[in-house]
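Enquirer: Sequence first, then the predicted structure, then my questions.
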Amino acid sequence: MAENNGAPIAGDPPPRNETSFERADRNFSEILQELRVTQAGVQILFAFLLTLAFTERFPSLDTVQRATYVTTLLLAVLSAALFTAPAAVHRSLFGQHSKPRIVRVSSRLAGFGMVVLVFALAGSVLLVVDVAVGRTGGIIASAGTLVVCAGLWGLLPVLVRGAGKGEYDDDTGSGTGGSDGVTPSGPRPGAPGQGR
């Protein structure tokens, strides 16, 4: 989610010219942007699941399918709650100069929300494919959903992070941009022509 606010690691980009509160404001804004994307997906999934219980076919579901439905519905609710919790945390701590703490908590909540969302997606795929094709097809499709989400949401960021490690390792400390790929505006502290 948001960038690590800890000590710099070898190969990290040069630090931005911002205070810790400015960094926290920027990171919280980035978290909110990410949550807007995921919340839309969760809302669509939740609406889809809610309507299933009122279809003509729903009474014909077997016990496993009903259990899958209820579990998936509850996972979607939990995911939505985790994704909206950062707004509640921010609202309750607003004006108390707690933004760095809010960012840390919000980032963790969003991370847990993504994990829960993976299982909600896999459960919904299991249910739909089980009803449409059969139990074996549902299990295979659900496992495939887990693998794809784990690859795109877990493995891909690790690979991208690893691929960018050498971008800032030259002697001058310069690179292609800031810690999030954006070139910092203004001179860096200690740059030529800048007063101390």
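Expert: Structure received.

Enquirer: alpha carbons only for contacts and neighbour counts from here, please
Expert: OK.

Enquirer: Residues in contact with stretch 52-61: which ones?
Expert: Under the criterion C-alpha atoms under 8 Å, 6 or more residues apart in numbering, residues residue 131 lie in contact with stretch 52-61.

Enquirer: Do me a favour and get the end-to-end distance for that stretch?
Expert: One end of stretch 52-61 sits 11 Å from the other (C-alpha to C-alpha, to the nearest Å).

Enquirer: what does stretch 6-22 give?
Expert: First-to-last distance for stretch 6-22 - C-alpha to C-alpha - comes to 15 Å.

Enquirer: cool, and stretch 174-181?
Expert: End-to-end distance of stretch 174-181 (C-alpha to C-alpha): 12 Å.

Enquirer: same deal with stretch 90-110?
Expert: Stretch 90-110: ends 14 Å apart by C-alpha to C-alpha.

Enquirer: Kindly report the same for stretch 89-107.
Expert: End-to-end for stretch 89-107, by C-alpha to C-alpha: 12 Å.

Enquirer: Now that stretch: buried residues?
Expert: For stretch 89-107, the neighbour count (16 or more other C-alpha atoms under 10 Å) marks 90, 99, 100, 102, 103, 104, 105, 106, 107 as buried.

Enquirer: Residue 24 is in contact with the second one, correct?
Expert: By that I understand residue 99. Yes: shown here, residue 99 and residue 24 form a contact pair, counting by C-alpha atoms under 8 Å, at 5.8 Å.

Enquirer: for comparison:
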Amino acid sequence: MNDDGGPGRDETPQERADRLWTDMLQEVRVCQTGAQILFGFLIGVAFTPRFAALPAFDTNLYTATVVLGAVATGALVAPVAFHRLFAGHDMKPELIHVAGRLIATGLVTLALTIAAALLLLLRTATGNPTASWIISAAVLLWFTTTWLVLPQVVLRRTAARQAAARGRGEVGGDPR
């Protein structure tokens, strides 16, 4: 074996690709199921008696939400189709690259779908458009913070800590 697999690992590039693909599958399973369930519920809304009474804004918001849900579901399922097409062609690194972008797209559109669905639900349930917008925006901000900002902060802090440890001549640095 060689150490082309990355820092702290003794794996070949193929073993690394296999590990990364397995990790990606586990990650996407979590959000894929939620996206599919949400999309299924959204589809059913149009067939309820109350749907016909929605104002034009809410009907348009519903349409946009369903489209976002379809895009999220498609992006989160797409890595499976890529895997089927790439299987046996020794293209796992390419698969990992494309799947990573599709999963990122799926997560962004899933967050937008949830925020839009929440906006529609709160507008309908509370009749308070201002509070509905504020709460939905706060939820979207929460997703942005926990899904994007916080991981970037952790990456930067870890990189800085590792650079400082290398500068002091430490081998592994403090894992905390």
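Expert: Perfect, thanks for sending it. Predicted model only: the values in this text are computed from it and were never measured.

Enquirer: Could you get me the TM-score between them?
Expert: Put the two chains on top of each other and the TM-score (TM-score structural alignment, normalised by the length of structure 2) is 0.88; 168 aligned residues with a C-alpha RMSD of 2.1 Å.

Enquirer: Relative to residue 150 of structure 1, which of the buried residues of stretch 89-107 of structure 1 is nearest.
Expert: Distance to residue 150 of structure 1, by C-alpha to C-alpha, is smallest for residue 107 among the buried residues of stretch 89-107 of structure 1, at 18.1 Å.

Enquirer: and the closest one, what element?
Expert: helix 99-132 (DSSP states H and E).

Enquirer: For the residue most central in space within structure 2, list the residues it contacts.
Expert: Geometric centre of structure 2, nearest residue: residue 107, 2.3 Å, by C-alpha atoms, centre = their mean. By C-alpha under 8 Å, 6+ apart, residue 107 of structure 2 lies in contact with 31, 72, 76.

Enquirer: mind checking what it lines up with in structure 1?
Expert: Under the alignment (TM-score structural alignment), residue 107 of structure 2 pairs with residue 114 in structure 1.

Enquirer: Residue 22 of structure 2 maps to what in structure 1?
Expert: By TM-score structural alignment, residue 22 of structure 2 lines up with residue 29.

Enquirer: Provide the aligned range in structure 1 for stretch 31-39 of structure 2.
Expert: Using TM-score structural alignment, the partner range for stretch 31-39 of structure 2 is residues 38-46.

Enquirer: Now do the SS call for residue 42 of structure 1.
Expert: Three-state call for residue 42 of structure 1 (DSSP: H, G, I helix; E, B strand; the rest coil): helix.

Enquirer: Contacts only, for it.
Expert: Contact analysis of residue 42 of structure 1 by C-alpha under 8 Å, 6+ apart lists 76, 79, 80, 117.

Enquirer: in structure 2, which of these remain in contact?
Expert: Using both residues aligned by TM-score structural alignment, their matches' C-alpha atoms under 8 Å, structure 2 keeps these contacts from those: 76, 79, 80, 117.

Enquirer: what helix or strand does the second one sit in?
Expert: Taking DSSP H and E as the criterion, residue 79 of structure 1 maps to helix 63-93.

Enquirer: Map residue 164 of structure 1 onto structure 2.
Expert: Checking TM-score structural alignment: residue 164 of structure 1 goes with residue 158.

Enquirer: Out of the kept ones among the contacts of residue 42 of structure 1, flag the one nearest to residue 50 of structure 1.
Expert: The nearest member of those to residue 50 of structure 1, counting by C-alpha to C-alpha, is residue 76 at 10.3 Å.

Enquirer: Per the alignment, name the residue of structure 2 opposite the closest one.
Expert: Alignment note (TM-score structural alignment): residue 76 of structure 1 maps to residue 69 of structure 2.

Enquirer: before we move on, back to that, dump the contacts of residue 107 of structure 2 to a markdown table, plus neighbour count.
Expert: Shown next, in a markdown table, are the contacts of residue 107 of structure 2 (neighbours: other C-alpha atoms under 10 Å):
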| residue | neighbour count |
| --- | --- |
| 31 | 17 |
| 72 | 29 |
| 76 | 28 |
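
Enquirer: Make CSV out of those and add distance to residue 166 of structure 2.
Expert: Formatted as CSV, these follow (distance: C-alpha to C-alpha, whole Å):
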residue, distance to residue 166 of structure 2
31, 37
72, 41
76, 38
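
Enquirer: does residue 28 of structure 1 really touch residue 103, like I thought?
Expert: Yes: using C-alpha under 8 Å, residue 28 of structure 1 is in contact with residue 103, at 5.5 Å.

Enquirer: could you say which helix or strand contains residue 17 of structure 1?
Expert: For residue 17 of structure 1, there is no helix or strand it lies in under DSSP H and E.

Enquirer: if I look at whichever residue in structure 2 pairs up with it, how far off is residue 40 of structure 2?
Expert: Residue correspondence to structure 2 (TM-score structural alignment): residue 17 of structure 1 is matched to residue 10. Residue 10 of structure 2 is 44 Å from residue 40 of structure 2, where distance means C-alpha to C-alpha.
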